[in-house]
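In: A predicted structure for the sequence below; I have some questions about it.
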Amino acid sequence: MSAQPVEKTLYLADEAATVAAGEVLGQACIDAGMAAGLVIFLGGQLGAGKTTFSRGVLRAFGHYGAVKSPTYTLVEPYEFTDFRVYHFDLYRLGDAEELEYMGVRDYFGRGSLSLVEWSERGVGVLPAPDLRLALQLQGAGRELKLIAESDAGASVLAGAHFAEN
């Protein structure tokens, strides 16, 4: 990995701050070019704000409609002019091999950003993430930890200019 920042921790006071942080990260993904595709794992307990954060990422791409967690469909695609964003929620996945049957490998690649909630349920099938995010409830807000796990992830993280708390 490069000498770029590989970890950031933020305190997000409320839902609006969570959406705003997602939007900052989404813009950093766009600015990084995403030519080779990016994979982001979103971790945290139920209700920690993973889908709320994803809504912010999608806003950076220009999507202002509803963003629901694709718990039953496993993936919700969002098509944009130059990019595709895939929002995965693997919470109800019974076995990681089920991902193979839905052709999951086709979702990861050039010009795509994949946001994966409950990624631990897809171990052995999912590609390695470029960024790993962990949301944890903390008081009235939440703590967001971002960890770069590739050079592309470090580049995105370096370009993400989050508001100071």
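Out: Now that the structure is in, tell me what you want to look at.
In: drop to CA atoms for contacts and neighbour counts, all remaining ones
Out: Fine.
In: only the buried residues of the lengthiest helix in the chain, if you could.
Out: Ordering each helix of the chain by length in residues (DSSP state H) puts helix 15-31 first. Residues of helix 15-31 classed as buried: 17-30 (neighbour count, 16 or more other CA atoms under 10 Å).
In: ok, so of the residues you listed, who is nearest residue 117?
Out: For those, the minimum distance to residue 117 (CA to CA) is 14.0 Å, reached by residue 22.
In: and the comparison structure, right after this:
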Amino acid sequence: MKEILSNKQGLLADESATIAMGKKLADIVKTQLKQGIVVYLYGDLGAGKTTLTRGFVQGMGHIGHVKSPTYTLVEPYELHDWLVYHFDLYRLSDPEELEYMGIRDYFADNCCCFIEWPEKGLGMIKAPDLRIDLAYSDEQRTINIQAKTALGELVINALS
């Protein structure tokens, strides 16, 4: 099977640009994909992973605060026909812990899963449709979005 390697790179000038990118991803999911997606988020602490996810959750229709799931491992958002799960696996000590919380139930067709620190849950979490890397660039952030599945390819094409 051919590995999918399409990617989209860019610069995010500030927090509002990062939120706008998250909202753009949400719009693509709602209007073009019409199904859930799994996104792995990579980047140092403070690089914008939660900010990007906040934009996505708001773009999917959530009104209110979007908080980091650093201490809860997952923050769920039930939005009309969608379920959005924001995972932060930074404090996970053993991937087996995910089995006890019913991790498989989070990856249904109408679920969008944004997973920070996914390497901590390998073997227990679904493979990504997209890999997003965020990095510092002075006061701005660079973003690299890489498709990992055909669904991810559709997102990259919609962003182009």
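Out: Perfect, thanks for sending it. This one's a predicted model, so the numbers in the text were calculated from it and none came from an experiment.
In: picking that back up, superposed on structure 2, what's the mean shift for the following helix or strand past the longest helix of structure 1?
Out: Tracing the chain past helix 15-31 of structure 1, the next element assigned as helix or strand by DSSP states H and E is strand 38-43. Aligned to structure 2 and superposed, strand 38-43 of structure 1 gives a mean residue distance of 0.6 Å (mean CA distance after the TM-score superposition for structure 1).
In: where do the helices sit along structure 1?
Out: Secondary structure of structure 1 by DSSP H: the helices cover 15-31, 50-60, 97-101, 151-159.
In: quick one, which of those helices is nearest to residue 75 of structure 1?
Out: Using CA to CA, the nearest of the helices of structure 1 to residue 75 of structure 1 is helix 97-101, at 10.4 Å.
In: just checking, what packs against the longest helix of structure 1?
Out: Applying 3 or more CA pairs under 8 Å, 6 or more residues apart in numbering; DSSP states H and E, we find helix 15-31 of structure 1 packed against helix 50-60, helix 151-159.
In: can you rerun that using 10 Å?
Out: Judged by 3 or more CA pairs under 10 Å, 6 or more residues apart in numbering; DSSP states H and E, the packing partners of helix 15-31 of structure 1 are strand 7-12, helix 50-60, strand 112-117, strand 141-148, helix 151-159.
In: before we move on, the earlier item: and the helices of structure 1 as JSON lines, adding distance to residue 142 of structure 1?
Out: Formatted as JSON lines, the helices of structure 1 follow (distance: least, CA to CA, whole Å):
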{"stretch": "helix 15-31", "distance to residue 142 of structure 1": "8"}
{"stretch": "helix 50-60", "distance to residue 142 of structure 1": "11"}
{"stretch": "helix 97-101", "distance to residue 142 of structure 1": "30"}
{"stretch": "helix 151-159", "distance to residue 142 of structure 1": "19"}
